[in-house]
Structures are given as C-alpha cells and as structure tokens.
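Q: Provide a 3D model corresponding to the input given below.
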Amino acid sequence: MARSLLWLVSIFSTFSIAYCIDDKCAACNAVAAELEIQLSKEKPRNHLDMRHRLDSKGQRQGKVIDYRMSELRAVELLDGLCEKMQDYTLEKIDSSRQEWIKVDNWDILTIDKQEAKAYSKDISSYCGS
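A: Presented below is the predicted three-dimensional model:
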C-alpha cells in the first residue's frame, strides 16, 4: 500500500513539474545548448580497456571500448547537467515570446530576482524529469 502511494506521488509530481514549463521546446533547446557546451569542453580520452580477466594461458580477455561510444562518456556528460540548468532563467522577449537565457551574474539581472530563481528551479526540475 505504501509503495503504491509513493509511486503515485512520484508520478504526479513528475507530471506537475513537466506541466509548469510552458514552452517545452524552448526548455529542451536550452538543455541541449548546455549539453553542447559540455561537449565542446570535453577533452579527448583513450579507449576503455575492459580486459581484466586472464585466461588459462595468462592472456587478457575482454573488450576495448571506444570512449566516444561508451556509457561512461554519457554519464560524465549528463552528470551535473541539471544543476547547471539552475544558471538559466526565462526572459520575456515580448508578450508572445519567451526565451531561456544563461545568467552569468544574478546581481545585475534586470528582472525580478525571485521570479528568475523560480524559473531556474523549474528548468532544473524539468531537466531532471
């Protein structure tokens, strides 16, 4: 009973977070832009040597995996991505258009800081969901 209740609460909270973002395409574009920044900062790495076992002749067995295609790369790129989305906020261009922008300095922000921080938490939660 408690597990099913917990499951329902987590489902509803996920849906409520997803619906608080008005323009999901713009939010996804902002997340993709941050991911592109992470990709551009990435340094080349060697292949992953997964040959840890020895056979009866003493030869190493296993695979050598290209780092660019590895799960490790995906985990490293996605690790901390949603926390970095807290640097973004929603800027209203005009009455019909809004855009997610990266804020470098929260002190010189021209819009309401409390509202901007709320938007940054929204996109961070959206990224996580």
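Q: CA only for contacts and neighbour counts going forward, please
A: OK.
Q: which residue is most remote from the mean position of the chain?
A: Ranked by distance from the centre of the chain (C-alpha atoms, centre = their mean), the top residue is K57, with 45.4 Å.
Q: so it, which state does it fall into?
A: coil (DSSP: H, G, I helix; E, B strand; the rest coil).
Q: report the separation between it and R51.
A: K57 sits 14 Å away from R51, going by C-alpha to C-alpha, to the nearest Å.
Q: equivalent analysis for G62, please.
A: Applying C-alpha to C-alpha to G62 and R51 gives a distance of 4 Å.
Q: to compare against the first, here's the next sequence to fold:
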Amino acid sequence: MRHRLDSKGQRKGKVIDYRVSELRVVELLDGLCEKMQDYTLKKIDSTKQEWVKVDDWDNLTTDKQEARAHSKDISTYCGRLLEETEDELAESIKKGSVKVGEVSKVLCQDLSKHCSQTSGYHNTGIDDDDIDSEL
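A: Predicted coordinates for the structure are as follows:
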C-alpha cells in the first residue's frame, strides 16, 4: 500500500503484497462462520450422523427446526473456534502455510487440537471449498 505522493507525483510508502496482507486475512475470515449456517446434521443410521450442506431449506425432509438448531450450533462453534485461533490462523495464512483444502485440518487439528489425527476431521461432510476457496 502506498499512501502519499512526493513533489514529483510519485507514490511513496511501503508496498505490501496482498497475499500476505492483513486485509486479505480479514477478507478471508470475514463471514467464515456464517457459511456454516448452510450445514446441518443428517442421520446416517441409528448411531451415526454427518454434517451435510443444505441447498434448499424449504425442501428439507427432516425436522426443519431441529436442522436449523444444528446449523446454529455449528456456526456458533465455528465462531468460538475462530476466536480461539484467530491470531495463529491469520499468521498461518500470511505465511502461506494454509493450503487450499486444508482449512478444516488447520483449524480442527493443528491450531485448536479439538481433533486427533485419526478422528477423521476431513470426514465432517463440510466442503473445504466453501471455507477456503479464497486461499
């Protein structure tokens, strides 16, 4: 970013590459958890559930009130998780160490330690493309 012009009309100031800028981090993380409201839990069988993206809430075949509650739960959880890890995540993004498709891993396993390596964090049903398409 350059803010000033010298007497010859040349821009002066420090130039910051957008890929490592604070602005990019803010834009990437802004609204991240709101996207989680597009997901809800779906029963696979009597003992298993998975997170699935809901494209049309009006055509949902399960209990809509319960589905919305699950949606709000994951969005709220995302907010808490992001709040706990925001500084570390921002630094990882600036350093370029967060790759496309790895946001779930970075948030759930690497930064927050809420998931073990064998817990299948990548089998959440949540599409990393919805989370990190801008990375």
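Q: so what touches the one helix or strand I11 of structure 1 maps to?
A: Element membership of I11 of structure 1, judged by DSSP states H and E, is helix 2-19. With C-alpha atoms under 8 Å, 6 or more residues apart in numbering as the test, helix 2-19 of structure 1 has contacts from D122, S125, Y126, S129.
Q: buried subset of those as a PyMOL selection?
A: If you want just the buried ones from those in PyMOL, going by 16 or more other C-alpha atoms under 10 Å, the selection is:
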select buried, resi 122+125+126
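Q: for whichever residue in structure 1 pairs up with K48 of structure 2, the count of nearby residues, please.
A: Matched to structure 1 by TM-score structural alignment, K48 of structure 2 sits across from R97. Burial measure for R97 of structure 1: 9 neighbouring residues, criterion other C-alpha atoms under 10 Å.
Q: how close does R97 of structure 1 sit to H52 of structure 1?
A: R97 of structure 1 is 55 Å from H52 of structure 1, by C-alpha to C-alpha.
Q: and for S120 of structure 1?
A: In terms of C-alpha to C-alpha, S120 of structure 1 sits 44 Å off from H52 of structure 1.
Q: quick one: which of these two has more around it?
A: S120 (24 against 11).
Q: what residue of structure 2 matches up with the more buried one?
A: Looks like S120 of structure 1 aligns to S71 there (TM-score structural alignment).
Q: residue contacts, that match?
A: M36, Q37, D38, Y39, T40, L41.
Q: nearest to E86 of structure 2, of those residues?
A: M36 (16.7 Å; C-alpha to C-alpha).
Q: aligned partner of the closest one in structure 1?
A: Match for M36 of structure 2 (TM-score structural alignment): M85.
Q: ok, the residue nearest to its match when sequence neighbours are not counted - contacts?
A: Closest residue to M85 of structure 1 apart from its sequence neighbours, by C-alpha to C-alpha, 6 or more residues apart in numbering: S124 at 5.1 Å. S124 of structure 1 is in contact with C82, E83, K84, M85, Q86, counting by C-alpha under 8 Å, 6+ apart.
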